[in-house]
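**Q** here is my input; please provide its structure:
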Amino acid sequence: MVIPKKTKQTITENGWIKTGDVGKLSTDGYLTLVGRIKDMIIRRGINIHPSEVESSVIMHPAVKNAQVIPIPDYRVGEAVCVCVTLNEVCNVTEEQLKLFFDGKMSDAIQPYFLIFDSFPSGPSGKVDRMKLQKMAIGRIKLPDTPYAD
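**A** I've put the predicted structure just below:
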């Protein structure tokens, strides 16, 4: 029997299916899904799951929703960018949010870029992360030389 190429990429030799999900297994045997492999941000060799950063950002009372996306950075691989929408009655500055992040997440995963805006969505109503990334890259002035952390 000939197995198509895509099937070989999806099913392992032991019969396991590669879903593209990323999970963490606790010491007591519980599996928690934390994101998708294709959404992972790799910064200086560290794998950053957007959901880890998003869960810290949405703890701020002014933040209604947050999406974390990678921004290409030729020096460190990818920089972390968080796009936020605010609750209607709340207002917060970029500096206030960055101060809020201190102690809530490690320095390695803290966002370098912060954008306040609504999120583009696809036909299903889910956030279109590719469009969001293109929008963010278009708004961010990426330097010609490496920028400092």
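**Q** going by C-alpha atoms from here, please, whenever you check contacts or count neighbours.
**A** Fine.
**Q** does the strand or helix carrying Lys64 pack against any helices or strands, and if so which?
**A** Per DSSP states H and E, Lys64 falls inside strand 63-73. For strand 63-73, the elements it packs on are helix 50-57, strand 77-86, helix 129-139, judged by 3 or more C-alpha pairs under 8 Å, 6 or more residues apart in numbering; DSSP states H and E.
**Q** so which of the ones you listed is nearest Arg43?
**A** Nearest to Arg43, of all the helices and strands packed on strand 63-73, is strand 77-86, at 5.1 Å by C-alpha to C-alpha.
**Q** angle of that closest one against strand 63-73?
**A** 160 degrees (axes from the mean of the first three to the mean of the last three C-alpha atoms, to 10 degrees).
**Q** any buried residues in the helix or strand following strand 77-86, and which?
**A** Using DSSP H and E, the helix or strand that follows strand 77-86 in sequence is helix 94-101. Neighbour-count burial for helix 94-101, counted by 16 or more other C-alpha atoms under 10 Å, picks out Phe101.
**Q** in the next helix or strand along the chain from helix 94-101, what's buried?
**A** Downstream of helix 94-101, the next assigned helix or strand under DSSP H and E is strand 113-116. By neighbour count on 16+ other C-alpha under 10 Å, the buried set for strand 113-116 is 113-115.
**Q** please generate a structure for the following sequence too, so the two can be compared:
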Amino acid sequence: MPSQWARRWGYVAKDAPTGRCGVTIKFLHTDETGPVSDVTCWRDSWKDFDQCVWHADTDNKPRDDLAEARTEYPERLDGAIIQGNNMGSSISFANCRMNGAELTDANFSMADFSNAMLRYATLDETQFFQTNFSRANLSQATLEKVNLQNADLTHTPL
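**A** Okay, here's the model as predicted:
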């Protein structure tokens, strides 16, 4: 279980079947855009972790593993942990819910986060050069030491 992240958002469901992630993101927040709903992840566990590739607390996850785990449709990726990765534009997160995600010390230059929900996300020390955040929701997100040069923030609440 990710320690810093767990204190803020989630826990592992005790009744999660073996081989399933079972991370539950419990949001206690309601703001001007409404409540952030709870969600439990039932994706397959990844490698030797009890969590899926999105919730495993480890740096530098293989980009191919993340790309394989990502569908072409909008997904609930609340609480996802992507640290130290050079993602670039290899994976689209358009229309995904990524509330409370930890996207830190990474490179998402030219990635697509359009219409994504990133409320309460931690996006510290990350490169978002020419990244598309149009109509994304970044309210209550932390953005310390980030590069947003030429990023599209059209209609994006911060």
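**Q** can you calculate the TM-score here?
**A** Overlay of the two chains. TM-score (TM-score structural alignment, normalised by the length of the first structure): 0.27; 85 aligned residues with a C-alpha RMSD of 6.1 Å.
**Q** circling back to that earlier point, make JSON lines from the buried residues of strand 113-116 of the first structure and add distance to Val63 of the first structure to it.
**A** Output for the buried residues of strand 113-116 of the first structure, formatted as JSON lines (distance: C-alpha to C-alpha, whole Å):
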{"residue": "Phe113", "distance to Val63 of the first structure": "16"}
{"residue": "Leu114", "distance to Val63 of the first structure": "12"}
{"residue": "Ile115", "distance to Val63 of the first structure": "12"}
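**Q** and which of the residues you listed is nearest Phe101 of the first structure?
**A** Nearest to Phe101 of the first structure among the buried residues of strand 113-116 of the first structure, with distances taken as C-alpha to C-alpha, is Leu114, at 11.7 Å.
**Q** tell me how many other residues crowd the spatially closest residue to that closest one that is not a sequence neighbour.
**A** Nearest residue to Leu114 of the first structure, sequence neighbours excluded (C-alpha to C-alpha, 6 or more residues apart in numbering): Val82, at 5.0 Å. Other residues lying near Val82 of the first structure total 23 when counted by other C-alpha atoms under 10 Å.
**Q** residue contacts, Val82 of the first structure?
**A** Residues in contact with Val82 of the first structure, defined by C-alpha atoms under 8 Å, 6 or more residues apart in numbering, are 54, 66-69, 111, 113-115.
**Q** returning to what we had before: I'd like the helices and strands packed on strand 63-73 of the first structure as a markdown table, with distance to Leu31 of the first structure appended.
**A** What follows is those, written out as a markdown table (distance: least, C-alpha to C-alpha, whole Å):
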| stretch | distance to Leu31 of the first structure |
| --- | --- |
| helix 50-57 | 15 |
| strand 77-86 | 25 |
| helix 129-139 | 25 |
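**Q** nearest to Lys8 of the first structure, of those?
**A** helix 129-139 (26.7 Å).
**Q** and that closest one, what other elements does it pack with?
**A** strand 63-73.
**Q** give me the contacts around the strand it packs on.
**A** Residues contacting strand 63-73 of the first structure (C-alpha under 8 Å, 6+ apart): 39, 41, 50-51, 53-54, 57-58, 78-87, 129, 132-133, 137, 146.
**Q** now the buried members of those.
**A** Buried, going by 16+ other C-alpha under 10 Å: 39, 41, 50-51, 53-54, 57-58, 78-86, 129, 132-133, out of these.
**Q** ok, Leu114 of the first structure to Val68 of the first structure distance?
**A** Noted for Leu114 of the first structure: a distance of 9 Å to Val68 of the first structure, by C-alpha to C-alpha, to the nearest Å.
**Q** overlap in contacts, these two.
**A** By C-alpha under 8 Å, 6+ apart, Leu114 of the first structure and Val68 have these common neighbours: 81-83.
**Q** now the residues you listed as a markdown table including distance to Asp73 of the first structure?
**A** Below are those laid out as a markdown table (distance: C-alpha to C-alpha, whole Å):
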| residue | distance to Asp73 of the first structure |
| --- | --- |
| Cys81 | 11 |
| Val82 | 15 |
| Cys83 | 17 |
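**Q** what's the closest of the residues you listed to Leu33 of the first structure?
**A** For these, the residue nearest Leu33 of the first structure by C-alpha to C-alpha is Val82; the value is 20.4 Å.
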